[in-house]
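Visitor: Give the three-dimensional model of this entry:
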Amino acid sequence: MSSSVIDYLATEARLGAQNYAPIGVVLSRGEGVWVWDTDGNRYLDCLSAYSALNQGHCHPKILAAMVEQASRLTLTSRAFHNDQLALFYEEIAALTGSHKVLPMNSGAEAVESAIKSVRKWGYEVKGVPDGQAEIIVCADNFHGRTLGIVGFSTDPETRTHFGPFAPGFRIIPFGDVKALERAITQNTVAFLVEPIQGEAGVIIPPVGYFTEVRQLCTAHNVMLVLDEIQTGLGRTGKLLAEQHEGIEADVTLLGKALSGGFYPVSAVLSNNDVLGTLRPGQHGSTFGGNPLACAVARAAMRVLVEEGMIENAATQGARFLQGLKDIRANTIRDVRGRGLMLAVELHPEAGRARRYCEALQAKGILAKDTHEHTIRIAPPLVITSDQVDWALEQFATTLTLDFS
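Guide: Now for the predicted structure:
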């Protein structure tokens, strides 16, 4: 590790809040699937900023749209109209089949906005008594880190010493339809759930789960809110992960790759009933729907479709998944994934996944551990077959190491 890297890390440790534990690499440049550190070493990015970089690092067409718009108009606030917002609405609605769009900035803001909106819908449309609305969520969920969201997390790391928390949430096991049915009451306004639990370790529900979930929510007039902030925009080999079971959510949350990694952009997509209850002054954001964000998001969506990235995610994801399953290593407990959202879970006795991520770094692969024994793998959707095969070689040699 060079002295300059040590200086960067020391300065971060001295001045920054210690709320992250990054891998010990300092990155300075990115292009496509590759990133370079300050010493000039090249790595294959297998995290994609938690799926915010589906289109790859510094995609030239998104960059061009950002530069062009930044030279014209960046921010108006929603006190005035701008010439990018309506176009963004049209294009995202056409792409996803949505009826209403609420633009925000971060994924957590989209989740908070959805919570507010479904509660309002519950009181004004469904007729739930004021103050009694309930939202069902799943254990091991990850929807963000705001105070409202961590209140219904089951991860002690995100909750401890941050309370008191707001009521109004029921927690059930993920992938259990019967548990959902038992939890629904006359005051239930929504079921908020990830199609695949990413932070929990790429946990995929049983086949047919969301088909039954959709039927239950429809039967009980409960809004199905799918948090597609990580799974959406091609990550799983479909535009939206819901398409793997041919269902449609009432409310869909997008973020991360909605800007291709250039700018914080998120959106709540809904039917008319839910977002139709909002009136001027009841919800907003200074930067939400700003012209720079809209121009960037329009370009980010366009390249996903025009350059076949979604189809490539399906093809290369299947190749990557099979290659990981073919690795014969006593360290591996399970391999799972959908599209380019993959995970290798290690046996606890193999040691912590962090050690394997550090060993992968030495071989030119950047991946990240989660929940101690799982390695998440999520490269940009522009990855090629040759790059997948090279990555598999590095994983094969690394996963045979013994750090126990």
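Visitor: Going by C-alpha atoms from here, please, whenever you check contacts or count neighbours.
Guide: Fine.
Visitor: Let's verify residue 171: helix, strand, or coil?
Guide: Under DSSP: H, G, I helix; E, B strand; the rest coil, residue 171 falls in the strand class.
Visitor: In contact with the residue most central in space within the chain, which residues?
Guide: Per CA atoms, centre = their mean, the C-alpha nearest to the average position across the chain is that of residue 230, at 1.8 Å. Going by CA atoms under 8 Å, 6 or more residues apart in numbering, residue 230 touches 50, 51, 52, 198, 254, 255, 256.
Visitor: Could you check how many residues crowd around the third one?
Guide: If I follow you right, that is residue 52. If you count neighbours by other CA atoms under 10 Å, residue 52 ends up with 25.
Visitor: now do the fourth one
Guide: Here the number of neighbours of residue 198 (other CA under 10 Å) works out to 24.
Visitor: Skip the chain neighbours and tell me the closest residue to it.
Guide: In this structure, residue 198 finds its nearest non-sequential neighbour in residue 230, 7.2 Å apart by CA to CA, 6 or more residues apart in numbering.
Visitor: compare with the first, here's sequence two:
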Amino acid sequence: MNDIALQRSLADRYIETEALYGAKNYKPLDVVLTRGEGVYVWDVDGRRYMDCLSAYSAVNQGHCHPKILAAMVEQASRLTLTSRAFRNDQLAAFYEELCALTNSHKVLPMNSGAEAVETALKVARKWGYEVKGVPEGQAEIIVAAENFHGRTVAIVGFSTDPQSRGGFGPFAPGFRTVPFGDAAALEAAITPNTVAFLVEPIQGEAGVIIPPAGYLKRARELCTQHNVILILDEIQTGLGRTGRLLAEEHEGIEADLTLIGKALSGGFYPVSAVLSNSEVMSVLHPGEHGSTFGGNPLACAVARAALKVLTEEGMVENAARVGARLMGRLAEIRAPQVKEVRGRGLMLAVELHADAGGARRVCEALQARGLLAKETHEHTIRIAPPLILTDDQADWIADQFAEVLR
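Guide: Below is the predicted model of the structure:
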């Protein structure tokens, strides 16, 4: 048996072992990856692919960025975890640098994106009771239809996706749903008990759905007018993905609570954070919320390095420029199965007509050509390569899509 046959047998064994021992809560493409560098990943057969998912925007800085890796190794050799029972020498610098970069007053560090969302929900409710004066137990939070904010029981309780919420109830009360992008519906839903409006600037999991121009600005005005906290979930859209550091910058607004994660560590470590103004975050006191791993020295050191390379190496600006180029090339594809090409920066999507045979089939054809992308909501292919993408690489992506779709 030759080496290639042995390697292929190994890949099959990995897939079979996953199926035997793992919970079946994902349906990945059948590629077994073993190494990554920049925009590329390699499978156990030695074949190279261009990564056009970036771990759902967690790897904005590219795979295994050497400066982030160096920071992680250096910190891991000194101190990894103390819990928040003690202070560490990385947390203060992380706070200071992140606040300066994002124009925030306060930071609350967590680990996953879902934890950041849960944190924001708790903070908003507590603020509503203690500051706004909402009667205890009656706080309401408005969310958008087709949202995706994570997988906890509270979060899936206000999802409108039957697959996300089916079979997991009963759910926590206190949430009202309005259509995404509809400012009039938002205004109509606000009551004296409304404490917050939670929304993604661009809905990623729903298929890179971009709201009408002016929507976020109007939402900001309504929240200010009615004394409601605006919470922007920038876990996917933030940290350069849309061509700005935060997607809220496209409309010149600032949220009261901004949620970031994923690329905050460059893909090396679970790190998330809630960014806030001083008034809202001041409602939390010792013992009311926390995390053993949140704000640990390893996480802080990694995040500091990830933010530094993101800004110093011009990745945000590159996402805007190369993203516009890729968007233009994809829009030129003339194929009857394509319904729409949309996006902002390097957060793009190709939506197919419902009778086109499904997006999974296209993703598998792209995989055969050395490009990894992933379907969402059956008919849409998300395209989100690392922000270090070059012009030539963007053109190559468009060429592969053109060949497959035609």
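Visitor: For structure 1, which segments count as helices?
Guide: For structure 1, the helices defined by DSSP state H cover 3-15, 48-51, 60-70, 85-96, 107-121, 147-150, 156-159, 177-183, 209-219, 272-275, 291-306, 309-325, 353-362, 385-398.
Visitor: With structure 2 overlaid, how far apart is the fifth one on average?
Guide: Once superposed with structure 2, the aligned residues differ from helix 107-121 of structure 1 by a mean of 0.2 Å; criterion: mean CA distance after the TM-score superposition for structure 1.
Visitor: And for the longest one?
Guide: On superposition with structure 2, the mean distance recorded for helix 309-325 of structure 1 (mean CA distance after the TM-score superposition for structure 1) is 0.3 Å.
Visitor: quick check: that helix aligns to which part of structure 2?
Guide: The aligned range for helix 309-325 of structure 1 in structure 2 is 315-331, by TM-score structural alignment.
Visitor: And for the matching stretch, what's in contact with it?
Guide: Stretch 315-331 of structure 2 has contacts (CA under 8 Å, 6+ apart) with 61, 239-245, 309-310, 341-348, 387-391, 394-395, 397-398, 401-402.
Visitor: ok, back up a step: same list (the helices of structure 1) but as JSON lines, adding distance to residue 190 of structure 1 and mean neighbour count.
Guide: As requested, the helices of structure 1 are exported to JSON lines (distance: least, CA to CA, whole Å; neighbours: other CA atoms under 10 Å):
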{"stretch": "helix 3-15", "distance to residue 190 of structure 1": "41", "mean neighbour count": "12"}
{"stretch": "helix 48-51", "distance to residue 190 of structure 1": "26", "mean neighbour count": "24"}
{"stretch": "helix 60-70", "distance to residue 190 of structure 1": "35", "mean neighbour count": "17"}
{"stretch": "helix 85-96", "distance to residue 190 of structure 1": "20", "mean neighbour count": "16"}
{"stretch": "helix 107-121", "distance to residue 190 of structure 1": "7", "mean neighbour count": "23"}
{"stretch": "helix 147-150", "distance to residue 190 of structure 1": "15", "mean neighbour count": "19"}
{"stretch": "helix 156-159", "distance to residue 190 of structure 1": "22", "mean neighbour count": "14"}
{"stretch": "helix 177-183", "distance to residue 190 of structure 1": "11", "mean neighbour count": "15"}
{"stretch": "helix 209-219", "distance to residue 190 of structure 1": "8", "mean neighbour count": "17"}
{"stretch": "helix 272-275", "distance to residue 190 of structure 1": "11", "mean neighbour count": "20"}
{"stretch": "helix 291-306", "distance to residue 190 of structure 1": "28", "mean neighbour count": "23"}
{"stretch": "helix 309-325", "distance to residue 190 of structure 1": "29", "mean neighbour count": "21"}
{"stretch": "helix 353-362", "distance to residue 190 of structure 1": "35", "mean neighbour count": "21"}
{"stretch": "helix 385-398", "distance to residue 190 of structure 1": "39", "mean neighbour count": "16"}
